[in-house]
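**Q** Sequence below, structure please.
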Amino acid sequence: MIENPQLRSSKDLMDLENKHGAHNYHPLPVVLDRGEGVYVWDVEGKRYYDFLSAYSAVNQGHCHPEIINTLKEQAEKITLTSRAFYNSKLGEYDKYITEYFGFDKVLPMNTGAEAVETAIKLCRKWAQELKGYPEAKTKIIVAENNFHGRTTTIISFSNDQEARSGFGPYTPGFERIPYNDLKALEKALEDDHVAGFLVEPIQGEAGVVTPDVDYLRKAAELCHAKGALFMADEIQTGIARTGSLLAVCGNCTCEGHCERQEATYVRPDVLILGKALSGGAYPVSAVLADDKIMKVIQPGTHGSTFGGNPLGVAVAMSALDVVRNEKLAQNARKLGELFRAKMNEYIEGSKVVNLVRGRGLLNAIVINDSPTSDTAWNICLRLRDHGLLAKPTHGNIIRFAPPLIMTEEQLLDCVDIITRTLQEFE
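**A** Below is the predicted model of the structure:
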């Protein structure tokens, strides 16, 4: 019999995990046991604001009742059929999500990394089958400091040595260029065998690095001029996180859905989604594209036992309903502007924080210290002590990404916690 974890202390449970689990993460020392809305509780019952949202997977808040009710109802009916058979939910989901995001077809998967791998395969197959590119010369352009996952292929085009080192030989067929650099992209596209450009609209793991306002639109135009696909990885930035349905929508008003401003909106040729696609309740990801691209996928070319399973797609439809019905994009935009304004007020007199940046409720502060220092980590430990959970990225950057259901009152309470904590380090 498994012992009730509530009968163990946080230290006991951390020791248990460290003893029996692979050490592939460096978690903040807190053991979470329960979540509701913007809050999580540890095993001792202390409550915290969640300012990471499982890396933006919990945009709709922890255990959203509508999503959980859908999960329960579907789990009691049927959970998995595999794609050896049709199931009663997948067609409904296919129609729902393609209309929601405006594409002809969807290829359902489970995790974000799976979806990126799927997009890479789709891009290569399209270039070789429809454009006649030789397999050995087909190339995909990516950005420096990208984070698209940790599979063998994905780390092959990463410049994060911690993720790469010791895992070679690496997969060829990629060229890495500086992010937010149109001249570098234009030069890379001079190669006649570039199949596509894979990019995060905002680089989350790199420290919430936001590009120039017109970067994505002009990047897409350069790709299309050379006959290459523009592929947007919106796994972390999508589903209302940045104040619009997708980060590629730019600063649209999102009244119910996106009113896409031509100056900033980019329609990707391939859209990659995950994380909040299920509200954190179940692993669901998706790759969307139009028929002219997706038609290269035929039986046997790609698949997943769990991809498109009835439980996952039911949860995804419910999660997307919540985003639309509760106007989470609009809330993220309003609260994000407030958060950055309040943080900038603090930064004016701060020696500890250099900068706040971001869009919507995907933000980060840059700590005035070396990336190799432990200052940001120590700040996060004190934030934890004061009831707010966040984590550093790239050493001296702290990412802040609370659930999008947060209220203004809660956000201002969190700003107070953050600024009071930073004052301890001034």
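
**Q** Going by C-alpha atoms from here, please, whenever you check contacts or count neighbours.
**A** Fine.

**Q** Could I get the full set of helices for the stretch 201-350 of the chain?
**A** Assigned by DSSP state H, counting those that start in this stretch, the helices in the stretch 201-350 of the chain fall at 215-225, 291-294, 310-325, 328-347.

**Q** Out of the ones you listed, which one sits most buried?
**A** Among those, ranked by average contacts under mean count of other CA atoms under 10 Å, first place goes to helix 310-325 (a mean of 23).

**Q** need the helices of the stretch 201-350 of the chain in CSV with distance to residue 231, can you?
**A** What follows is the helices of the stretch 201-350 of the chain, written out as CSV (distance: least, CA to CA, whole Å):
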stretch, distance to residue 231
helix 215-225, 9
helix 291-294, 12
helix 310-325, 21
helix 328-347, 22
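
**Q** among these, which is nearest residue 48?
**A** Ranking the helices of the stretch 201-350 of the chain by their distance to residue 48 (criterion: CA to CA) puts helix 328-347 first, at 18.3 Å.

**Q** follow-up on the earlier one: closest one to residue 135 among the helices of the stretch 201-350 of the chain?
**A** Closest of those to residue 135 is helix 291-294, at 17.4 Å (criterion: CA to CA).

**Q** List the contacts of the closest one.
**A** 104, 105, 122, 126 (CA atoms under 8 Å, 6 or more residues apart in numbering).

**Q** Give me the distance from that helix to the chain's centre.
**A** 24 Å (CA atoms, centre = their mean, to the nearest Å).

**Q** One more: stretch 325-345?
**A** 18 Å.

**Q** what helix or strand does residue 176 sit in?
**A** Using DSSP states H and E, residue 176 sits in strand 174-177.

**Q** and this one, so I can compare the two:
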Amino acid sequence: MTSLLQTEKRHLWHPFTPMQAWCEEGHEPLMLVSGHGCYLKDQHGREYLDGNSSIWTNIHGHGHPTINAAIRAQLDQVAHTSFLGFTHEPAIQLGKQLVDLLPGSDLSRVFYSDNGSTAIECAIRMALQYWKQNGHPSRDTILAFDRAYHGDTLGAASVGGIPIFKGSGNDFGYRVQRVPTLEALDDLTRDEIKRLSAVIIEPLIQGSAGMRLWPKGMLKALSDWCRQHDIFLILDEVMTGFGRTGKMFACQHEDVIPDFLCLAKGLTGGYLPLAATLTTERVFEGFLGPGRAFYYGHSYTANQLGCAAALGSLQVFREERVLEHLPEKVAHFTHLLTTLRDLPSVMDIRQCGMIAGIEIGPYAPERLMGVKTCLAARQHGLLTRPVVDTLVLMPPLAATHVELTTMVQALRMAISEVAAPTSS
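**A** Got it, this is the predicted structure:
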């Protein structure tokens, strides 16, 4: 094992990870070797509860027999074939099931890609190309919100509102009009509005902004504004989709149907990379005609194993009545989170369904108190990651009441051990 970790430090490079500290001789990386249900096991045989759903992806727990069986059955057929000029049954079945999750809506077309960033890229490119080739080439601007996060590819990052995620520079990508709030739309000039192709938003809650909640009713009001001005609405449900907020999709809380719905992360239950961008017949028909096509795609678009995993995950939703059991589970989660409010260093707790952010402080950013608290939580059997000093707790939907209680207790002990209120 020591030799293997030396090889790790010699050759690998991890995302969002300060690699100098990672590669120091005294640091032993945590190697996750197996998982079952809501638990993960490391190289020493220690078990941890998966408190951030393996970076917000896992839905039904690890090693779920239904999803495992779906992948194995597909593996006996074929693992992957091109989707460029070909099709296959798992993609067809999944597309129909995704559309059926929003009965009566105008969302009728499904475009597959690989991850959340590419789902966003698809929606933005579709919106811009639609207007350009349908008589409105001046509609070349995307309206986005401050502190938004929509992914790390160049285009997705350009509509994001958190500078640190944009790399070495911020002047790249799409033409963006950025606003802080819904009310700021009133300050847009007529000419600015006429240039808008689409508005993009994370519905109900901004994830990488520190689990920042939008005011109730904001999404519905934004949708109405878009309809009034005939501007496409893109909803980034990469994090919020598939039950995280208590409904299958966050937009259903306010009866909003967008022009583009971007899905990834939980789409396969947290098993394999797969994304989908759902859109309308209006958009689809805008790409019909001689020589017209949507010139975007990936080698692994609609990968059969990914589609099989997603079909397995949706089967679990149906057979285990996951959504029906969520209200009681969310209420228990809310009660548990409330018990953390008596800790002096807990500044705020923000919750949306099974998504929670516990903000501690105030601390100087260089003290890395969020990181230190999450590391301390490992000693109490909990794995999670912070957003600066906001401790993210996003358990799999499969977590039991006992497991949720254990997670919050572990976080409480970690906060008590590490965090003390200070103004420095």
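
**Q** Just put the contacts of helix 291-294 of structure 1 in a markdown table and tack on secondary structure, distance to residue 363 of structure 1 and neighbour count.
**A** Formatted as a markdown table, these follow (DSSP: H, G, I helix; E, B strand; the rest coil; distance: CA to CA, whole Å; neighbours: other CA atoms under 10 Å):
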| residue | secondary structure | distance to residue 363 of structure 1 | neighbour count |
| --- | --- | --- | --- |
| 104 | coil | 32 | 17 |
| 105 | strand | 32 | 20 |
| 122 | helix | 32 | 22 |
| 126 | helix | 36 | 22 |
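
**Q** Could I get the residues you listed in CSV, plus columns for distance to residue 141 of structure 1?
**A** Output for those, formatted as CSV (distance: CA to CA, whole Å):
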residue, distance to residue 141 of structure 1
104, 25
105, 24
122, 14
126, 15
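
**Q** Tell me which residue is most central in structure 1.
**A** residue 236 (1.2 Å; CA atoms, centre = their mean).

**Q** Aligned counterpart of it in structure 2, please.
**A** Under the alignment (TM-score structural alignment), residue 236 of structure 1 pairs with residue 239 in structure 2.

**Q** Let me see the contact set for its match.
**A** So residue 239 of structure 2 contacts 56, 57, 207, 264, 265, 266 (CA under 8 Å, 6+ apart).

**Q** before we move on, back to that, any chance you could list what contacts the strand holding residue 176 of structure 1?
**A** 139, 140, 141, 142, 143, 144, 157, 184, 185, 188.

**Q** Stretch 368-380 of structure 2 too?
**A** Taking contacts as CA under 8 Å, 6+ apart, the residues outside stretch 368-380 of structure 2 that touch it are 48, 360, 363, 383-391, 410-411, 413-415, 417-419.

**Q** So for it, what gets flagged as buried?
**A** Judged by neighbour count using 16 or more other CA atoms under 10 Å, the buried positions of stretch 368-380 of structure 2 are 369, 370, 371, 372, 373, 374, 375, 376, 377, 378, 380.

**Q** who's in contact with residue 31 of structure 2?
**A** The neighbourhood of residue 31 of structure 2, defined by CA under 8 Å, 6+ apart, consists of 42, 43.

**Q** For stretch 276-289 of structure 1, grab the matching residue range in structure 2.
**A** Stretch 276-289 of structure 1 maps onto residues 266-279 of structure 2, going by TM-score structural alignment.

**Q** Nearest to residue 13 of structure 1 among the helices of the stretch 201-350 of structure 1 would be which one?
**A** Each of those was scored for nearness to residue 13 of structure 1 using CA to CA, and the closest is helix 310-325 (29.5 Å).

**Q** Can you give me the neighbour number for the equivalent of residue 320 of structure 2 over in structure 1?
**A** Aligned counterpart of residue 320 of structure 2 in structure 1: residue 326 (TM-score structural alignment). Residue 326 of structure 1 has 15 neighbouring residues, counting by other CA atoms under 10 Å.

**Q** ok, now how distant is residue 326 of structure 1 from residue 320 of structure 1?
**A** Separation of residue 326 of structure 1 from residue 320 of structure 1 (CA to CA, to the nearest Å): 10 Å.

**Q** where do the strands sit along the stretch 51-200 of structure 1?
**A** With DSSP state E, counting those that start in this stretch as the criterion, the stretch 51-200 of structure 1 has strands at 105-109, 139-143, 174-177, 194-199.
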